[in-house]
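K.L.:
Based on what follows, work out the 3D shape:
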Amino acid sequence: MQVISKPTSASDTAQQPEQNNAIFIQKNAAAVASNKPDPWSEDGFPMVCTLVRGMPGTIELVYRKIQQEIPVIILKGTGSAADIITFAYEEISAKNEKEFEDGYLKVELARRLLDEYPLLKDNNVKRNEIRDHIMSIVKKADQGKRKLLTFIDLYSGTGSLNDFHKFILSALLQSQKSVTGSKVNAQLKRNLVLTLDWNLPDLALSEIFQRNDDIRYTLPAELFDKAVLGKKLEAFVDLFLDRDFILHRYLKSEKLLDLFNKAKDKEFLTTTSLEGILGLTGDDEEVPTDFVENGLNKIVKRLTDISHFFSKHEMDCNAMGIYFGDKSDKGVQRQRARAEKKALRHFIIYAVLMNRHQLAKILWKRSSEPIPLALICCMMFKQLAPYCHESYQRLLIEKQAKDFSDCAVGVLDKAFNEDSRRTFEMLDEKHSRKIFRKKKK
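P.N.:
Here you go, the predicted model:
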């Protein structure tokens, strides 16, 4: 992303060298010259402008950007043009009356412009033109749900520049027009990609999902891929699952294999599972093609003593919506729920084997089988620890095992406090009814 300083006229710069100019933050410099009323350029790059201080020419520049419906962030408290526009916006928002505008606001704006830019005293026409530009800017700032102006108060507790990237993306999202028809999904996908790229899940929730809560949107698999494979994007996985992303329709055997192969950091998997448990050389960039049916089942068997955990055929049938058993509506619903449970278990195993502790925790919290799954994760981490070459990593893995052990105990304590009888019944369930069955010898 480029940061371009957009200067005003040479005379303005010479007359007031201490003033700063507007800063335009964008991804496409060519879009600056565009008159198209859209914050996105023709080649798909968004643009947001930021105003810090500024001169009369800067106000004219902001006016043109607002006319083009390009969002502007104004840093309140930096002085000059930024504070004059902020003042006008706050005043007109408080009293949107024609008499107030003509009788007070225009007069006060003219006075402030003269105080800030003394050279305008000799040019009433220019002063009034700039004043009218300010009036136009603040009147067009709010258009229903759309906002073209965003103000950051540097002297308030909520205006921290540490969150400046969040203000930029929020300004862009809030400035967008509502779309209909086939454009809805395209806009939502484009916006979600931006929040993923900037790692702002809270903004995805507030500015995309909650603002469009009445819109049914099917999340594309590639966005879920991005959330799973991206660095520190686990919160998006949680968010997408909250939006009814169907995991078993996503996690076919080929997709699981793909997630292993496309992972950015495979060192833990290679050291512990491929080399340590399976005895492979670890030289290949990709896991074996039969890894889901054979490799994974051998690894899970070694770590937990559970046989045939993965079934490639069943995973692929579930992903295609082919369920076996009762064909009644209720029967199909039960099979779907069962398929979703299994997909969640498979995904948790993936997270543990990749040493994605946070992802495993997020998925575990969504499970209807928290105690056995927590114990499975604990067991796997504990058994994987000896395969770690570095002592610090062994300690970390053992700590993660302890974390899941504590989770299981915590759930058990809570269940006992809420219903001790049901808890004892759950613990006393017969082996044949447990969710993970060992292969009969």
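K.L.:
From now on I want contacts and neighbour counts done on CA atoms only, so please keep to that.
P.N.:
Noted.
K.L.:
By residue count, what's the longest helix in the chain?
P.N.:
helix 391-418 (DSSP state H).
K.L.:
helix or strand right after that helix?
P.N.:
helix 420-427 (DSSP states H and E).
K.L.:
That following helix packs against which elements?
P.N.:
helix 391-418 (3 or more CA pairs under 8 Å, 6 or more residues apart in numbering; DSSP states H and E).
K.L.:
buried stuff in the helix it packs on?
P.N.:
By neighbour count with 16 or more other CA atoms under 10 Å, helix 391-418 contains the buried residues 394, 397-405, 407-408, 412.
K.L.:
if we take those, which one ends up nearest to R146?
P.N.:
Lowest distance from R146 to the buried residues of helix 391-418 (CA to CA) belongs to C407, with 44.0 Å.
K.L.:
My guess is the closest one contacts I376. True?
P.N.:
No: the criterion here is CA atoms under 8 Å, and C407 misses it with I376 at 11.5 Å.
K.L.:
Would you enumerate the residues in contact with the nearest residue to W364 once chain neighbours are set aside?
P.N.:
Counting by CA to CA, 6 or more residues apart in numbering, W364 lies nearest to P370, which is 6.5 Å off, once chain neighbours are set aside. By CA atoms under 8 Å, 6 or more residues apart in numbering, the contact set of P370 is W364, A408, V411.
K.L.:
how about TSV for these, with distance to S136 added?
P.N.:
Converted to TSV, the contacts of P370 look like this (distance: CA to CA, whole Å):
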residue	distance to S136
W364	53
A408	61
V411	59
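K.L.:
so, if you compare those residues, which one comes nearest to I66?
P.N.:
Among the contacts of P370, and counting by CA to CA, the member closest to I66 is W364, at 47.0 Å.
K.L.:
OK, contacts around that closest one?
P.N.:
Counting by CA under 8 Å, 6+ apart, W364 has contacts I348, P370, L373, A374.
K.L.:
Could you also give me the structure for this next sequence, so I can compare it with the first?
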Amino acid sequence: QYARVSYDSRPDLLLQLMVKEWQMELPRLLISVHGGLQNFELHPKLKQVFSKGLIKAALTTGAWIFTGGVNTGVVNHVGNALKEHASRSSHKICTIGIAPWGVIENRGDLVGQDSHVVSPYQTLSNPLSKLNLLNSLHSHFILVDDGTVGKYGAEAQLRRELEKHIATVACRAGMGQGVPVVGLVAEGGPNVIVTVLEYLLEEPPVPVVVCEGTGRAADILAFLHKNTDDTGELCDGLHDEIVGTIKKTFNFSHGQAMHLLQTLLECMRRKELITVFHTGSEDHSDVDLAILTALLKGTNFSSADQLNLALAWDRVDIAKNHVFVYGQHWMVRLEWARWRRPMLDALVMDRVDFVKLLIENGVSMHKFLTITRLEELYNTSDHHQMSNLRILLHRFSHLPPDYKITLIDVGLVIEFLMGGAFRSMYTRKRFRLLYHNLYGQHRASVDNTRQRKQKMSTASGVGVTLDGSDPECSCFAYPFNELLAWAVLMKRQRMAMFFWQHGEESLAKALVACKLYRSLAGEAKQSREDELKWKRLWCARVKFGQLALDLLDQSFRQDERMAMKLLTYELRNWSNFTCLKLAVSSRHRPFVAHTCTQMLLADMWMGRLNMRKNSWFKVILSILMPPSILMLEYKSKAEMSHIPQSEELHQMGQEEREHRAAATRDIPMQRCLSRRVFLRLLSFAIRILLLRTVGNGSAADGGESGHKEEEGIWIRPSGLSLSRRIYEFYHAPIVKFWFNTLAYIGFLMLFTYVVLVKLQQLPSVQEWFVILYLFMSAIERVREIFMSEPGKFGQKIKVWLDGYWNINDSLGILLFFVAVALRSQSHLLIEAKIVYSLDVIFWYVRLLDVFAVNQNVGPYIMMIGKMMWQQCMLMIIMAIVLLSFGVARQAILFKEADPSWYLARNIVFQPYWMIFGEVYAPEIDNNTDDEYPPCTTGAFITPFLQAVYLFVQYIIMVNLLIAFFNNIYLEAKNISDKLWKFHRYHFTMYYHQKPILPPPLILLSYLSLFASQL
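P.N.:
So this is what the prediction gives:
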């Protein structure tokens, strides 16, 4: 794109043309390249460094490059750099050539009738012509016309005025200063030296970078820069040498050389604004570094403005080496209001390295992150990231386009993505109260917030602290947790990884990020977004999941018990979830299948019972013969230190210790000893009885305790009292499981009896037991719903219905009481019997959940469930094939059928059984005789249709279904161990929270619970 303008055009109109008509974004930096008009050669290494550095400076800073535009001299080298960049990248650099109209070859091709001209421009030069071609690798041209032909200089004044005007326009760095301008000199003649002096005398001055080794003016400037003192005075003995060099280089007379030397010395009086670049320099290894360093060194920007420049350029190396030169003392020199803006900009622009640099140099996230600033982060992020968050918010309510997202809205999104019973801190009542106190119904200003500070109480319970010296009042106790959630929701993976590395609760943060990314990936897949975006989110989920697994493994290697405690520690900032619960929520199977997690689940499953082999036999025997409880071994208090205890158990232990202390003081020693001897003899006798029952082989599994038994000595390792032993036995999840299983088998046997025998007018004893069992089971399901973690009743129902067996139980109980209602009517006993018969199916299927506890059988049950779920699509295809044949067959064979519901049955009846091999051969082609009725018209078509149907359905679809199931089996078989270990958590926690007694005796547990609350 180009524009032909007059030499006296207004610079503001030219900038308006560039920004509005050419759609160019305002630059963060303006690099003005000056040099010779004649072609010159560069050393290959210097040429490579010059090209690479210039392009890097433009790319990293979003700069514009001003050149002379014509394809000679230094512009030719700039064009070569642009050409090399264009071959490697599609990113276009804004390079504007400002050239005089009168020196352009083939300029007639650029003349058009309208304001918008598309002209083919001939780039082949005429060797006999003194005019020059435009460099075609520039993105834009401004062609300055002053009416002359073949003369340079018309563009110089307009170029300087345009540069000055751009320098006064506020750039996108957000620092309130104009666009910084820097001059870049390569080679050049005397006019370049004059231009450098003009740059240095500007107000504010323009820093200049001189490329040493490019020749002529650049080398003379570099030599003088090295050989003058700080005041610009030339070193002794060099005056004549410099004059001679000038005369030889530019073919000047002595007087001209002296005049140019004075110009050079005038430049050296401001030598701090000149930066000399040469290859091999330790200070400036690249041209881009020299350019940016010159800007920081040659301008009067404050430290905060320099940091904003480095931030806008995305050059953390510049900030580290030239802004933070005082280390953490930089924070002392900078006011609070000045350093929080760079941090906010670094977060918004996703500059992870800058955030890290600011934190390393003393920026406190605890002071920085307030409710106001966190909301600003959610509302000033990238437009595409904001739209994703708004899409999630639309699930809750319709939002206007200009709606400003609040933290309460963010809390709703986090709860939706986390799922289950998770409650975000932002949606809790205490935080809402704090939020409305701070902002009111209309998001009050900071001044109004100061007036409300006196009304607020402490907010430490919601992870927010109040500080009267902070004008924004509130800071977060765990800022890196909040910023991690922000980074994940904004889909900034590098930033999320950085915040995971800082702050507390690293394991919990990794699991939360894993869950959030999993949910975001699922949402992206359902909304059919870009597949690359979905894969990127899923990869982030895998990465954080692996971090959590590695962290758990490292902790487990260092201290096993502390690692187990880490899994069960309640996280106040994450809805009182534990790390184990977060891992299950994110479906992190390798984490749950880890040795540490499985050891914890095994210990929780056994409770305080210390048994390894034949545990099922010992537990069942102890349930059926309660005195056997005395011979069981129990873990010590140290062995149970990593398992979370209920408040009731903790209080019971405290009372027991007090009782023992009192008993030791009050009871005579002989009485204590006699009771101990009696208990030991009783337990020893029961042990002998049990060992004879189990056999010698099982007795050998006792380990160390077995050797003690052979010696005739039994020592109670845990020192538990009789009441505590009974309590610990019946509260162990394994005991609850077998107790409930035995009761369930008894219920199922009685229900089977009720279904099989004739129903009497009045319920029998067996039927009353079944009714009582299911009635108490229904009450237990209601208790589970009300005792679940979600706060809202609707959410409790939703979470409870997520379990398949809960749905199965609900349908079974509902159907059963429908049957009970029917059997209360004497004339509906048959109907009640039928409903009973259908209902018993649900309770026999429920037995599969009992077998899921077994490590060998459990994976197969999970495979069956997966097969049933994933076969739906194939079943739909098979149903379409079946209906297509069934309807055609029914219509041909029975042309005069009357309307009836039997028609629907007949359509699918025989075709369905044909799938399993029943082809009804006698009916395929029956001849007309005395035994069969006459054939209907067109009946001969049905055998052909049946042959096609059986080929498609029986051979193709059935075999496809078998192959599909086989594939599912192989996939599940490979992960069957991890799958079972993952589901082990669910039934361990289920029986851990379940009352001791099974239905119908569970009523006693309810009465005990009610009495304890009183």
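K.L.:
quick one: TM-score?
P.N.:
In this superposition the chains share a TM-score of 0.71, using TM-score structural alignment, normalised by the length of structure 1; 391 aligned residues with a CA RMSD of 4.5 Å.
K.L.:
sorry, back to before: tell me what the longest helix of structure 1 is packed against?
P.N.:
So helix 391-418 of structure 1, by 3+ CA pairs under 8 Å, 6+ apart, packs with helix 370-384, helix 420-427.
K.L.:
Turn those into a markdown table, columns for distance to T289 of structure 1.
P.N.:
Converted to a markdown table, those look like this (distance: least, CA to CA, whole Å):
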| stretch | distance to T289 of structure 1 |
| --- | --- |
| helix 370-384 | 23 |
| helix 420-427 | 39 |
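K.L.:
Out of the ones you listed, the one nearest R334 of structure 1 is which?
P.N.:
Nearest of those (CA to CA): helix 370-384, 19.3 Å.
K.L.:
equivalent range in structure 2 for the closest one?
P.N.:
Residues 506-520 of structure 2 are matched to helix 370-384 of structure 1 when aligned by TM-score structural alignment.
K.L.:
ok, back up a step: from the buried residues of helix 391-418 of structure 1, pick the one nearest L251 of structure 1.
P.N.:
Out of those, the member with the shortest distance to L251 of structure 1 (by CA to CA) is F404, at 24.0 Å.
K.L.:
and that closest one, what pairs with it in structure 2?
P.N.:
Under the alignment (TM-score structural alignment), F404 of structure 1 maps onto F544.
K.L.:
What distance do you get for its match to V413 of structure 2?
P.N.:
Separation of F544 of structure 2 from V413 of structure 2 (CA to CA, to the nearest Å): 20 Å.
K.L.:
Which of the helices and strands packed on helix 391-418 of structure 1 sits closest to V287 of structure 1?
P.N.:
Of all these, helix 370-384 comes closest under CA to CA, at 18.3 Å.
K.L.:
and the closest one, how far from structure 2 on average?
P.N.:
Mean deviation of helix 370-384 of structure 1 from its aligned counterpart in structure 2 after superposition (mean CA distance after the TM-score superposition for structure 1): 1.2 Å.
K.L.:
Let me know the angle separating that helix from helix 391-418.
P.N.:
160 degrees (axes from the mean of the first three to the mean of the last three CA atoms, to 10 degrees).
K.L.:
Name the residues of helix 370-384 of structure 1 that are buried.
P.N.:
Those would be 370-371, 373-384, for helix 370-384 of structure 1 by 16+ other CA under 10 Å.
K.L.:
Same check on stretch 288-301 of structure 2?
P.N.:
For stretch 288-301 of structure 2, by 16+ other CA under 10 Å, it's 288-299, 301.
K.L.:
which one among those residues gets closest to R430 of structure 2?
P.N.:
Of the buried residues of stretch 288-301 of structure 2, the one sitting nearest to R430 of structure 2 (CA to CA) turns out to be F301, at 45.0 Å.
K.L.:
how far away is the closest one from G178 of structure 2?
P.N.:
11 Å.
K.L.:
okay if I get the contacts of W364 of structure 1 as JSON lines plus distance to A14 of structure 1?
P.N.:
Shown next, in JSON lines, are the contacts of W364 of structure 1 (distance: CA to CA, whole Å):
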{"residue": "I348", "distance to A14 of structure 1": "64"}
{"residue": "P370", "distance to A14 of structure 1": "69"}
{"residue": "L373", "distance to A14 of structure 1": "70"}
{"residue": "A374", "distance to A14 of structure 1": "68"}
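K.L.:
if we go to structure 2, which of these are intact?
P.N.:
Checked against structure 2 using both residues aligned by TM-score structural alignment, their matches' CA atoms under 8 Å, those keep these contacts: I348, P370, L373, A374.
K.L.:
ok, the first one - contacts?
P.N.:
The one in question is I348 of structure 1. L359, A360, L363, W364.
K.L.:
One more: the third one?
P.N.:
Under the criterion of CA under 8 Å, 6+ apart, the contact list for L373 of structure 1 reads R345, W364, S367.
K.L.:
Where do the strands of structure 2 begin and end?
P.N.:
2-6, 30-35, 64-67, 95-100, 140-145, 181-186, 208-211, 274-277, 464-466, 474-476 (DSSP state E).
K.L.:
Read off where the third one ends up in structure 1.
P.N.:
Alignment note (TM-score structural alignment): strand 64-67 of structure 2 is unmatched in structure 1.
K.L.:
where exactly do the helices run in the stretch 251-400 of structure 1?
P.N.:
Shown for the stretch 251-400 of structure 1, the helices assigned by DSSP state H, counting those that start in this stretch span residues 253-262, 267-268, 296-304, 312-319, 329-353, 357-364, 370-384, 391-418.
K.L.:
can you tell me which of those helices comes nearest to I84 of structure 1?
P.N.:
helix 357-364 (46.8 Å).
K.L.:
Of all the residues in that closest one, which ones are buried?
P.N.:
For helix 357-364 of structure 1, using 16+ other CA under 10 Å, the buried residues are H357, Q358, L359, A360, K361, L363, W364.
K.L.:
go on, stretch 192-204 of structure 1?
P.N.:
L192, V193, L194, T195, L196, N199, L200, P201, L203, A204.
K.L.:
The first one pairs with which position in structure 2?
P.N.:
Using TM-score structural alignment to pair residues, one finds that L192 of structure 1 aligns to L307 in structure 2.
K.L.:
how far away is its match from I318 of structure 2?
P.N.:
Distance from L307 of structure 2 to I318 of structure 2, by CA to CA: 9 Å.
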